[in-house]
Structure formats: structure tokens, C-alpha cells
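Participant: No letters, just coordinates:
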């Protein structure tokens, strides 16, 4: 199996501890995609060393919180390290929610507040089909720099997915890993009355297939996505 790096959340704990954490759904989803997750520490120097020493096919920038384009936030620093690594080594990056924000902000996209995008769902036209996706973000993009191709938008114009084919980057504002969580979202009746658990399994399979195809051959996959918009 191929390996990919993956970022983690950074959380304050009692007794002065700071913990790096990753929902267990992520390794499970990547396993479904035929990939092994290698967690990066929230330390730019240590992360850089791992990037040099371990030959991974690419990286996943996960969600949770907001990316800071500048400043000393340690997780944002690691995200910037991954972006430089991608540009220098020509490695593909998958950005999820916050991760997509990091990719787009690298090219000065303007992040703006959104409404109705937290604990909700959106029906999108994506990859040639209608897809119902979860939503958990307070900020988003209404336009992107010329380096990016917009792959899907919500009805209010917020960009829900994009790609940067030149650098083999793919961004999605929804969380494919959360389709594996035990608490199921309640999907709209547009899904023909299917049970939430059934829909979660379906969307988890779609997400795993998408991620697997991306890291297997990013340029081919991004070209196919662009043709279906």
C-alpha cells in the first residue's frame, strides 16, 4: 500500500499539555482508499525531517479550525511546510475544509464568512453526479485565483471543491471521513428515503474511491474532474 502524510489538530489539555490528534475515521477512510496514513507532528522542524526521510506519495491536509496564512500557529506552519514540499517535490496534496483553505490562501484567495454552512448538508453537482455532502465551516471562498479550477459550488456561491492541476492539488470543503462516524447526519428526502446509515456507507465509499484515484494518478483524475464540471 502507498503511504500519505496527514496533518493533525492541535488542542490544549489540562496540566499544560498540548495534544496532536486525528479522528480515527481518517486512517480507516484512507485504508479503504488503499493508503496508509503517517501522522505529522504539529512541529514544523520535525515535520520537515519526516518529509525528507519518508517517501510518501502525497499528503492530506485535514479539517478543523481555520488556517492562518501568517503567524506562529504551529499547525498552520506545518501546513505551509507541506505546501512548500509539494511545490518543490511535485507531490499531490488533498485539502479538506481547513486544508482547502490553506491551499487557496497560498495563492492569496480571499477567505470570507459564510452562513448556513455549519452542521448542514449541500446537494452539489460534482464529478458528473449529484452528491449530498456534509458541511462544517464558518468561512469559505466565493472566488479563486486563476491557478484554480472551481469544481463545485453551493447554491449561495460558496466554492465547495476546487483543483490546482498545475500543482496536483485537490480541495473539498466537506469531510469525507465523517461519513464513517457513528453519529449519522440526517440527509434530505432527495436521497429517495434511504436510511442515514446506508447513505453514510455510500458516501464513504465515494470518498474513498475519490481519494484513492487522486493519489494513484492525480493529473488524470483532476483532468477527468475538470471535464465533468
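Facilitator: Looks like it came in fine. Only a predicted model underlies this, so the values are computations on that prediction, with no experimental measurement involved. Numbering: from 1, shown residues only.

Participant: For the rest of this, base every contact and every neighbour count on C-alpha atoms.
Facilitator: Noted.

Participant: Would you mind identifying the next helix or strand past the longest helix along the chain?
Facilitator: As assigned by DSSP state H, the longest helix anywhere in the chain is helix 196-216. Once the chain leaves helix 196-216, the next helix or strand it forms, by DSSP states H and E, is helix 218-228.

Participant: So what touches that next one?
Facilitator: The contact list for helix 218-228 (CA atoms under 8 Å, 6 or more residues apart in numbering) reads 92, 126, 127, 128, 149, 151, 163, 165, 168, 170, 213, 214.

Participant: Point out the ones among these that are inside helices.
Facilitator: The helices, defined by DSSP H, take in 213, 214 from the contacts of helix 218-228.

Participant: now, the most widely separated pair of the contacts of helix 218-228?
Facilitator: In the contacts of helix 218-228, two members sit farther apart than any others by CA to CA. They are 92 and 128, at 22.3 Å.

Participant: So for the two, which residue has more residues nearby?
Facilitator: Shown here are residue 92 and residue 128; by other CA atoms under 10 Å, residue 92 has more neighbours (27 against 13).

Participant: so that one makes contact with residue 84?
Facilitator: No. Between residue 92 and residue 84 there is no contact under CA atoms under 8 Å: 11.5 Å.

Participant: buried set for the longest helix of the chain?
Facilitator: Judged by neighbour count (16 or more other CA atoms under 10 Å), helix 196-216 contains these buried residues: 196-197, 199-200, 203-205, 207-216.

Participant: and here's the other structure:
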């Protein structure tokens, strides 16, 4: 059987057919297809903060991108451009903390990486342009910026990506302090682009969007860890 990867979802108004602005649990299909192409079976997880029992049926957890993490989660007041969905934070943190307790393989994408950092006791920059002086991490609505990154030699992310350091970003917030996690990748301006926990089976966060390019290296590594295998970077390198 294919390993089952749970993907966290949004609850937002959606429109299709004759239906308009109907509250819907959804996630971009790129996430689902990336898991499928990597050999996993995707299951969507709507926000639910009652318990984390569903983890007993999952082999891995994918924290998808989305709105800003509530600054209250890391002891800060919201700034003018912060748009948080506290109900999603509550639900995902229940899942994340229980998944860490179970040593379940976890991949965090964009917001997912930021949530990993917050759960590890870290903090976020609420609006990067105020810190770094440019908008290159989020060029325009719906436009991914192509950048390059550098990775710490010997880290999991360096082993997975090899010499290819091209990333596709869309975010206005970023990790200020990764807490107990290790920053293993940075953009050329110093913004953290990858964090991980080398002491766990598989806990990796990336600030960019690998689902857009269906990057089998990262999703393949998650699926490999979810099957109980030690991922082979060379085997995951086929995109």
C-alpha cells in the first residue's frame, strides 16, 4: 500500500458551477499531485482542533502554505499587514505537536515551515520588506519569485537538492528565530529558507513552494520516510 500523507487545508469561500462563495475545505491540487507522483496517497485534513486521533491512520504529515500564523502564538502583537486565521493555527498545532510526539515524518511548506518554527519556540518577522528592504520574496499577487539559496553542507536539504539551488517563493513573512530547529538554508539576502531537526526521523521545513514544480526530491523524501525507509538523495533527485 502507498503511504498515506495527510495534507492540512484551508477553509475559504470557493466558487464552482452554480455555487458562489461557499465555505470550503480546500488546498491547491499541486500538493496532492506532488504527493501522488512521489508514490504517496494524499488525504486532506480540514481544520479540527478537538484531537489528533487521525494521525493513527497517517504515515506522514504535510503542512501546507496559507495565511499568516497568529502572532499571539509567539508572543507578539499583530502588525498592520498580518492576516491570521487563528482557527487554522489551533488545529494544525494540535496535529503538529502530536506528530512530533509520534516521530511522524513532517514536511512544512511556506506557512508550514513558519508553524514548525513557532512550535519549536521560535518567532517570525511579520513583514520581511520592513526588515530586508525589498519585495523579492513576493513580487505580486499570484506570482512566484525565482531565487537561489545556499544550504548547509551535510544537512538533509543539501543532500536532497544537490547543486540545484533554485527556489520559487511567495511569502511576506519569514522565520526570525527557528527555536530548537536548525536553519539549514538561506536566500542570498539571508532570509531562512530551510529548517530541520537532524535528531528526528524526518522534520523539514522549506520557505519556498516545491509543489509548484512537483519537486520529487522533497516529496519523495517525505514519502520514503513515511514508508520507514532512509531516503536516498540520489533516488529522490528525479523530478
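Facilitator: Arrived safely, thanks for sending. Just so you know, these numbers come straight off a predicted model, no measurement behind them.

Participant: what's the TM-score here?
Facilitator: Remark: TM-score between the superposed chains equals 0.74 [TM-score structural alignment, normalised by the length of structure 1]; 196 aligned residues with a CA RMSD of 2.8 Å.

Participant: that older thread, and the contacts of helix 218-228 of structure 1, which is closest to residue 33 of structure 1?
Facilitator: Taking CA to CA as the measure, residue 213 is the one of those closest to residue 33 of structure 1, at 8.1 Å.

Participant: Counterpart of residue 96 of structure 2 over in structure 1?
Facilitator: Under the alignment (TM-score structural alignment), residue 96 of structure 2 pairs with residue 83 of structure 1.

Participant: residues touching residue 165 of structure 2, list them.
Facilitator: 148, 149, 150.

Participant: ok, residue 233 of structure 2 to residue 190 of structure 2 distance?
Facilitator: Per CA to CA, to the nearest Å, residue 233 of structure 2 is found 25 Å from residue 190 of structure 2.

Participant: higher neighbour count, the two?
Facilitator: Set side by side, residue 233 of structure 2 and residue 190 give different neighbour counts by other CA under 10 Å, the larger being at residue 233 (19 against 11).

Participant: From residue 11 of structure 2, how far out is the more buried one?
Facilitator: With CA to CA as the criterion, residue 233 of structure 2 and residue 11 of structure 2 are 35 Å apart.

Participant: again, but for residue 5 of structure 2
Facilitator: Separation of residue 5 of structure 2 from residue 11 of structure 2 (CA to CA): 19 Å.

Participant: Compare these two (neighbour count), which wins?
Facilitator: Set residue 5 of structure 2 next to residue 11 and count neighbours by other CA under 10 Å: residue 5 wins out with 27 against 16.

Participant: could you say which helix or strand contains the more buried one?
Facilitator: Per DSSP H and E: strand 4-8 holds residue 5 of structure 2.

Participant: now that strand: how far from the chain's centre is it?
Facilitator: 12 Å (CA atoms, centre = their mean, to the nearest Å).

Participant: post-alignment, it versus structure 1, mean distance?
Facilitator: Once fitted to structure 1, strand 4-8 of structure 2 is off its aligned match by 0.8 Å on average (mean CA distance after the TM-score superposition for structure 1).

Participant: and the angle from that strand to helix 216-226?
Facilitator: Angle, strand 4-8 of structure 2 to helix 216-226, by axes from the mean of the first three to the mean of the last three CA atoms, to 10 degrees: 120 degrees.

Participant: What is the helix or strand following strand 4-8 of structure 2 packed up against?
Facilitator: Reading on from strand 4-8 of structure 2 to the C-terminus, the next helix or strand found by DSSP H and E is strand 10-16. Packing contacts for strand 10-16 of structure 2, counted by 3 or more CA pairs under 8 Å, 6 or more residues apart in numbering; DSSP states H and E, involve strand 19-26.

Participant: what comes up buried for the strand it packs on?
Facilitator: 25, 26.
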